[in-house]
Structure formats: structure tokens, C-alpha cells
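J.: What shape does this take:
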Amino acid sequence: MNRISVAQPTLNGNERKYVLDCIDSTWISSAGKYIGAFEEAFAQFCGVKHAIATNNGTTALHLALVALGLQSGDEVIIPTVTYIATANAVRYCGATPVLVDVQAETMNIDPAEIEGKITPRTKGIIPVHLYGHPAAMDAINAIARKHNLWVVEDAAEAHGAEVHGRKVGSLGTCATFSFFGNKIITTGEGGMVTTDDDELAERLRLFRGQGMDLKRRYWFPVVGYNYRMTNIEAALGLAQLENIEPALAFRRKLAGWYNEELTDLANDLVLPKQDPDTKHVYWMYTVLLKEGDAQRRDSVMKMMDEEGIETRPVFYPMHVLPPYLESTHYPVADTWSQRGINLPTHQGLSRSDVARIVSALRKALGK
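T.: Below you'll find the predicted structure:
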């Protein structure tokens, strides 16, 4: 029986045409027409003035923090449930990531827990739109304004998600995206920073290109980084972006299939929720076992794997990982990390695939 992967890219548009154009023209490195075209199109998609392409999502985060002036001794508030890149980018600047528990229904940072973690050293907040559901940006931005903090949206997993009809990427001081191969759209590797702030955009471009003055070639007024995207990657990204609306529509349809197939397991699983006035894009359709521990969750995943179904566990929270280890208890985060499962979520799935996935899950649960 064919194996079902947890994620895979869909390359059914102009990807080959645009990449071959790069090769035929010999513009394959960090200059070429596709970089600017991809940046312009992505800025328009997010509803912002500027999009600055980078070579991956982690460097996008680091670049944003550098451009915002984050320094050693500063603090940044982040959710404890996230991919480790969120915390690492803060540490790259010599600053300290301050961890906050997450909301039970979305796994996003809990605004009610943020203010208690703010100190005189706090410079900003990084809400993560985890697994495709946007964070509670109204409440987060209100807290940031009250305490004069910047907000960097970590939108690595949430291309196209919305709050009150506005797309993520336009809801904070700036935002960062990832285009890794398992994301909603991909460049293979790659990232982007979006912002409406003209001065911030100029600093982002300065630091991205080794710190070379944007108007004076080979003059370097600052220590910068080589975080540039290649023309080939941007060509892939532009082709992917041309088909993002069908991709998003399919993921919402896929979530609907899962919801229907899992109806009879309501006593065993917590299914994904969508907050009012938001749009969930379901980068990963994620379920929570209502009972058990990590050992039971891992057993369920192992049994599904034996049935040819690849799954993923919810991220380990930062507070249990050696670089960021704390003795503090974060009850919601601990529950999700021990009992959460990402089910296969990509455009290559059919309705019959979903039925097979749920059948394997039902069997693993002993139903």
C-alpha cells in the first residue's frame, strides 16, 4: 500500500518554466528579475508596502531582530510552543527569549500571560501563528502599544491566514515567513520579511546584503549578513504564489473532510478550532488526544506508521529543551506537546486518503 506523507510540495504551475528561464539566462544567484518580482507579488498578497526575501525563515527572523536593534541583555516574549528557530533567533542577538504559555484552543501565545512577563528589558513580542491559525493579534498589539514594544509576527506556517480580513504579515511591526519544502508555498529553502515601515525596510535590505550601502557599491557602513535569496528560489516562489489561492482553498476543504471523518471520535480527540473573525489556513491539521501521555501518543503514531501513514508530534515546548530549559510548569503547552499529533496535510491528498488516515487513527485508538 502506498505510503502517505505528512507533507509534500505541489509543483504544478510555472515552476519548471521559470527555473529553466533562470538557467537559460544564467541568472541563478542572488540577482535577477524573479527576486524583485517575487518580493513585489508577496507584498501585494500580504497587503504591505515591503517584502524582503531571505535564504530561509530563520534568517528572516534574525534579520528582523537585527534591523529592529535587538541587543545583548534585551528580552523578547515568545510562546513556549513553537519551532526552535523563534527562540534561536532571539539568542543569536545575545538577547533572552522569555517564555509564555499558550491558549488551549489554538496553541498560540496567551495574551493573558504576556504582561506578567514584561520587564524594563523587554523590547518586543514574537507571536507565532502556529500550524496556520493566527495569533490573537488585537490583544497582543494592544499590550505592545501600552508598553511601547515592537511586534514581529512569526508567520512561517501561516501564509494567507487572516484576522478581521487582514492577512498575517500586515498585523505587526513586521513579519517573517518560511518557504521550506513543507510549507503552504515553497522555494525549497527561503524566507521573507514583510513590513509597512519604510525605514525598517531599508535597514532590512542593508543588513541582508553583507551590510553593503544600498546606494554606494562595495561600501559597508555596518556588519551585515549574507541572507540573500537566489533567483532560482524566487522563480519557484513566484510560480507557487500564482497558485496560492487554490492551495489555501484546498487546505480548508481538506480540513472539512477531516472534521467529517472524525465526528465519531469527539470523545477521544480535540479537533482544530478557529477563533471568530479569523481564517485558519491549516498548514498542519492537528489533533489532541483527550487522554493519555506522550507514551500513548507515540504509540498511536507508531501504529499509524505501520499502516503507512506518516504523522508528526506537536513541537516540544522550549522550556523542556536543553538550550532553554526551565523548571517552570506551562500546563497548556505541556499537554499539547505530550498529546498533540499533526496529521497529513497537503494538496496531494484525496478524500479516500483522508478516510484511510482516519481509519488508521481509529484503529490505533482502539475504536
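J.: contacts and neighbour counts: CA atoms only from here.
T.: Noted.
J.: which stretches of this structure form strands?
T.: Residue ranges of the strands in the chain, as given by DSSP state E, are 50-54, 75-79, 96-100, 122-125, 150-154, 162-163, 166-167, 174-178, 191-195, 269-270, 278-279, 285-289, 312-313, 340-343.
J.: could you give the angle of the first one to strand 174-178?
T.: Put simply, strand 50-54 runs at 40 degrees to strand 174-178, going by axes from the mean of the first three to the mean of the last three CA atoms, to 10 degrees.
J.: and strand 50-54, what other elements does it pack with?
T.: helix 33-46, strand 191-195, helix 198-208 (3 or more CA pairs under 8 Å, 6 or more residues apart in numbering; DSSP states H and E).
J.: Let me know how buried the closest residue to Tyr324 other than its chain neighbours is, in neighbour terms.
T.: Closest residue to Tyr324 apart from its sequence neighbours, by CA to CA, 6 or more residues apart in numbering: Met318 at 5.8 Å. Met318 is flanked by 25 other residues according to other CA atoms under 10 Å.
J.: for Glu113, same thing?
T.: With other CA under 10 Å as criterion, Glu113 counts 15.
J.: I'd say the residue nearest to Tyr324 and Thr328 touch.
T.: No. With contacts counted by CA atoms under 8 Å, Met318 stays clear of Thr328, the gap being 11.1 Å.
J.: so what's the residue nearest to Tyr324 up against?
T.: Contact analysis of Met318 by CA atoms under 8 Å, 6 or more residues apart in numbering lists Thr80, Val81, Thr82, Ile84, Ala87, Leu99, Tyr324, Leu325.
J.: pull the longest helix from the chain.
T.: Scanning the chain for the longest helix, with DSSP state H as the assignment, gives helix 244-261.
J.: tell me which residues in that one are buried?
T.: Using 16 or more other CA atoms under 10 Å as the test for burial, helix 244-261 gives Ile244, Ala247, Leu248, Phe250, Arg251, Arg252, Leu254, Ala255, Trp257, Tyr258, Asn259, Glu261.
J.: do the same with stretch 293-300
T.: For stretch 293-300, by 16+ other CA under 10 Å, it's Asp293, Ala294, Arg296, Arg297, Asp298, Val300.
J.: can you pull the contacts of Asn267?
T.: Contacts of Asn267 by CA under 8 Å, 6+ apart are Lys290.
J.: Next, the structure of the following sequence, for comparison with the previous one:
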Amino acid sequence: MTVSPQNSSMPQLDMAASELDSSDRQAILDVLDSGRLALGPQVVAFEEAMAEYVGVKHAVAVNSGTAALHLIVRALGLAPGDEVLVPSFTFAASVNVLLYEGLKPVFIDITPDTYNLDPEELERRRTDRTKAVMVVDVFGHPAPWDELEAFADKYGLALIDDCCEALGSRYRGRVLGALGAAGAFAFYPNKQITTGEGGMIVTDRDDVAGLSRSMRNQGRGEMGAWLEHERLGYNYRLPELSAALGVSQLRRLDRFVAERQAVARRYDALIAGVPGVRPPVVRPEVDMSYFVYVVTLPQNLSRDQVIAALQERGVPSRGYFSPIHRQLYLKTYLDEVPTLPVTEEAAQRTLALPFHTKMDEAQQTYVCESLRNVLAEG
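T.: Below is the predicted model of the structure:
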């Protein structure tokens, strides 16, 4: 989303923006010239490059992060009625893929600093029917993986890493995507790298990779005929054009991550001059690859009014997240509405500011001055 300036003194601000260059355009043109638009070498190259970057045996390209999560859930063999612990403070896909398979999402509250899963809440909400945890590395900040792995080992649970927002992040030096049974990345245009639409499963498990490759391709076997299908599957394939863009973008991922971190550091310094607003908390054991830059507003404010007032000043902003357990469609699936006080408060106070690698200091200064003025005016 782009907000146009209302007067010449306002900079034009985009909420998010992809970084595309001539190498990306050439990669796409090369595919067009080849005439091979599907099931070709670019998908294989993208998968190999992602597996090497993350440090896992397998990467399986699909057409969205949602598709990646869905195939992981199916490949793990979770059965209807099984419970999966999952945060409500997340994007809907983290929960929807469970509902697709008749699983029961059990919503878990979050910590008040990073807004990731609270390990103590996992213990409180686990039952004998719990089979897995959907871990979400919120905004690119790694979840508390030491505690999560200990919890999963204690009870024999599968850990699914929804790291769709966290490509390039590390937890105690370990690259996200290499933790848990499998991880899912997404490449929408506001992510660290983009393929337009696209996703990737990363895993060391041969069974998860093999089943995912089959299911993304209508359930075909690896060596089977085109019209022979071994299992129920989907058309979750990633096109060659998207894969070629992914290969080109992935070569520059480390630069993109560094640039996003630099933008975040400038914001941190500027937000320090806005009374009552808390910048993102980054724990010392993590290296954070920022997906978005989310601040926490003072209590007893209307975030919607702040968003509207910023919009009048030419500054786009968004509330992150609207809790999934409060979404209207979830009423059909919930026996009762859970009590999640930290989630509820975060949902009222968190605000995403414009954030991408192309932002300069003047734009960020204007954003923060606008926020300070809006809050001062009450």
C-alpha cells in the first residue's frame, strides 16, 4: 500500500516494497526464452539453494506458505480430532491448515516482550490428545526454541515451524527452518525475498519431503505416469518463473537482511524520542531477520484512531495481529473462547509502521514525528 503525500513536504510512503533489480528481470526473461514454464530446472535450483542456505537435506517448493504448512501437517500424519497447540497471535494460515485436516487448534497465550509462544502456557494447555505444536516465529523473531524442544521431547510431540516471516533469522546460531520436524517459508512481496507468490518446505525428514513432493503434484508418484496418482494431492506446484525469481533473490538474501536490520536500528533510535512507545524487543540469543517493524503503543489508546490520524498525515500503518480466536469464522470450530490476556492486550496495542529496504532516514523521521504528534494530540 502506498500513501500519496497531501502536500509537498510529505514524503511518499509505501507500507512495504520488494527489492527487484535487473538480475531478477533477466532471470524471468531467461525462463520465457527457454519455453519451460512448469516442472523445470529453476524449481530444482531454488530447492537446492534453499536447502543449502537453511542447512537441511530437503527443500520442497510450493505456491504459498499456506500450502507449505498444509503439506507438512498432512505429511506428519496428524489425524482428525488431534490437538495442536498454536498461538492466536498469528496470521490465519497457521490455524487454517489445521482446520483443513479436522484437527483441533488449542490456542496458547504469548510472552509480553517478543509476542511469541509462552512455554509455560504450553504446559497448562497440553492434554493427552495433543500431538503437535505449531510454532510461529512472530515478525521474524525466533520463538524460544530451547524450551519448545524440551517440551516436545518430554511429551513426544511434533514441532512445526511456521517461519514464514523469519527467513534469515537464527536462534543461538541455528538457522530457522532447520528446527523442528519441518519448517515453512513464504515469499509474498512483503517478505525478505519474494517470488510473487510462493512457499517452501524445509526438512531433514525423508518421509515429510517425499510425501510433500507427491502431494504438491496431485498425488503423483516420483516415477509414476502423469495420469497415475498414488494418493490424494493438490496443485501446489511453484511455476518456473517464480522459482527463477526466487533463485535470483536468494543470492542477495544476506544483503536484504542486513538492510532491513539497518532500517530497524534507525527506527529504534527514532522511536526512543516518542514517549510511551516501545520498539520491538529482540532477545540477545537471536539474530532477527525483520519481516515487519511493529511497535507497542501506550495503554488506553485507540489504535484505530492512531491509524486513521497517521493516514491523514500520509503515513500508512496497520494493526498486527487480529487474534485468530476472535475471528468470526472460528466460532464454528471452538467449544469455548479461550482466555488469552497477553494476546488480547497485544492485539489492541501493536502497530506496524512502514518498513522495507528502500526507506531512508528522512522518511523514517517523518513517520516517527507524525506518530509523536498524533499521540501528543491524544
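J.: which residues of structure 2 does the longest helix of structure 1 align to?
T.: Matched against structure 2 by TM-score structural alignment, helix 244-261 of structure 1 falls on residues 253-270.
J.: Equivalent analysis for stretch 193-210 of structure 1, please.
T.: With TM-score structural alignment as the criterion, stretch 193-210 of structure 1 aligns to 201-218.
J.: what does stretch 110-123 of structure 1 give?
T.: The aligned range for stretch 110-123 of structure 1 is 118-131, by TM-score structural alignment.
J.: Please list the residues outside that stretch that contact it.
T.: 78, 81-85, 106, 108-111, 144, 147-148, 151, 156-158.
J.: ok, of the residues you listed, which come out buried?
T.: Among the contacts of stretch 118-131 of structure 2, those classed as buried by 16+ other CA under 10 Å are 78, 82-85, 106, 108-111, 144, 148, 151, 157-158.
J.: Just give me the match in structure 1 for Leu99 of structure 2.
T.: So, by TM-score structural alignment, Leu99 of structure 2 is matched to Arg91.
J.: any idea how far Cys163 of structure 2 is from Tyr293 of structure 2?
T.: 16 Å (CA to CA, to the nearest Å).
J.: Who has more neighbours out of the two?
T.: Between Cys163 of structure 2 and Tyr293, Cys163 has the larger neighbour count (other CA under 10 Å), namely 28 against 22.
J.: residue in structure 1 matching that one?
T.: When structure 1 is aligned by TM-score structural alignment, Cys163 of structure 2 is paired with Ala155.
J.: same check, this time on Thr90 of structure 2
T.: So, by TM-score structural alignment, Thr90 of structure 2 is matched to Thr82.
J.: Report the contact partners of the residue sitting nearest the centre point of structure 2.
T.: Closest to where the C-alpha atoms of structure 2 average out (CA atoms, centre = their mean) is Glu165, at 2.5 Å. By CA under 8 Å, 6+ apart, Glu165 of structure 2 lies in contact with Asp137, Val138, Phe139, Gly140, Phe185, Ala186, Lys191, Gln192, Tyr290, Phe291.
J.: hmm, try it at 6 Å
T.: Phe139, Gly140, Phe291 (CA atoms under 6 Å, 6 or more residues apart in numbering).
J.: Could you check how far the closest residue to it other than its chain neighbours is from Asp162 of structure 2?
T.: In this structure, Glu165 of structure 2 finds its nearest non-sequential neighbour in Gly140, 5.0 Å apart by CA to CA, 6+ apart. Distance, Gly140 of structure 2 to Asp162 of structure 2, using CA to CA: 10 Å.
J.: Ok, Arg255 of structure 2 next?
T.: Counting by CA to CA, the gap from Arg255 of structure 2 to Asp162 of structure 2 is 23 Å.
J.: Let me have the buried residues of helix 244-261 of structure 1 in a markdown table, adding distance to Asp353 of structure 1 as columns.
T.: Below are the buried residues of helix 244-261 of structure 1 laid out as a markdown table (distance: CA to CA, whole Å):
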| residue | distance to Asp353 of structure 1 |
| --- | --- |
| Ile244 | 22 |
| Ala247 | 17 |
| Leu248 | 19 |
| Phe250 | 14 |
| Arg251 | 14 |
| Arg252 | 16 |
| Leu254 | 10 |
| Ala255 | 13 |
| Trp257 | 10 |
| Tyr258 | 10 |
| Asn259 | 14 |
| Glu261 | 11 |
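J.: Looking at the residues you listed, which is nearest Thr278 of structure 1?
T.: Arg252 (13.0 Å; CA to CA).
J.: Next up, the contacts around that closest one.
T.: Per CA under 6 Å, 6+ apart, neighbours of Arg252 of structure 1: none.
J.: The closest residue to Glu101 of structure 2 other than its chain neighbours: neighbouring residues, count only.
T.: Of all residues not flanking Glu101 of structure 2 in the chain, Pro80 sits nearest, at 6.2 Å (CA to CA, 6+ apart). Around Pro80 of structure 2 there are 13 other residues, counting by other CA under 10 Å.
J.: Alignment lookup: Pro80 of structure 2 to structure 1.
T.: Under TM-score structural alignment, Pro80 of structure 2 pairs with Ser72 in structure 1.
J.: Narrow the buried residues of stretch 293-300 of structure 1 to those in helices?
T.: Counting by DSSP H, the buried residues of stretch 293-300 of structure 1 contribute Ala294, Arg296, Arg297, Asp298, Val300 to helices.
J.: Can you add distance to Lys123 of structure 1 and give the residues you listed back as a markdown table?
T.: What follows is these, written out as a markdown table (distance: CA to CA, whole Å):
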| residue | distance to Lys123 of structure 1 |
| --- | --- |
| Ala294 | 35 |
| Arg296 | 40 |
| Arg297 | 37 |
| Asp298 | 38 |
| Val300 | 42 |
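J.: Quick check, the match of Cys163 of structure 2 in contact with Cys174.
T.: No. At 10.1 Å, Ala155 of structure 1 and Cys174 do not qualify as touching, with contact defined as CA atoms under 6 Å.
J.: Verify the stated contact: Asp161 of structure 2 with Val135.
T.: Yes. Counting by CA under 6 Å, Asp161 of structure 2 touches Val135, with 4.9 Å between them.
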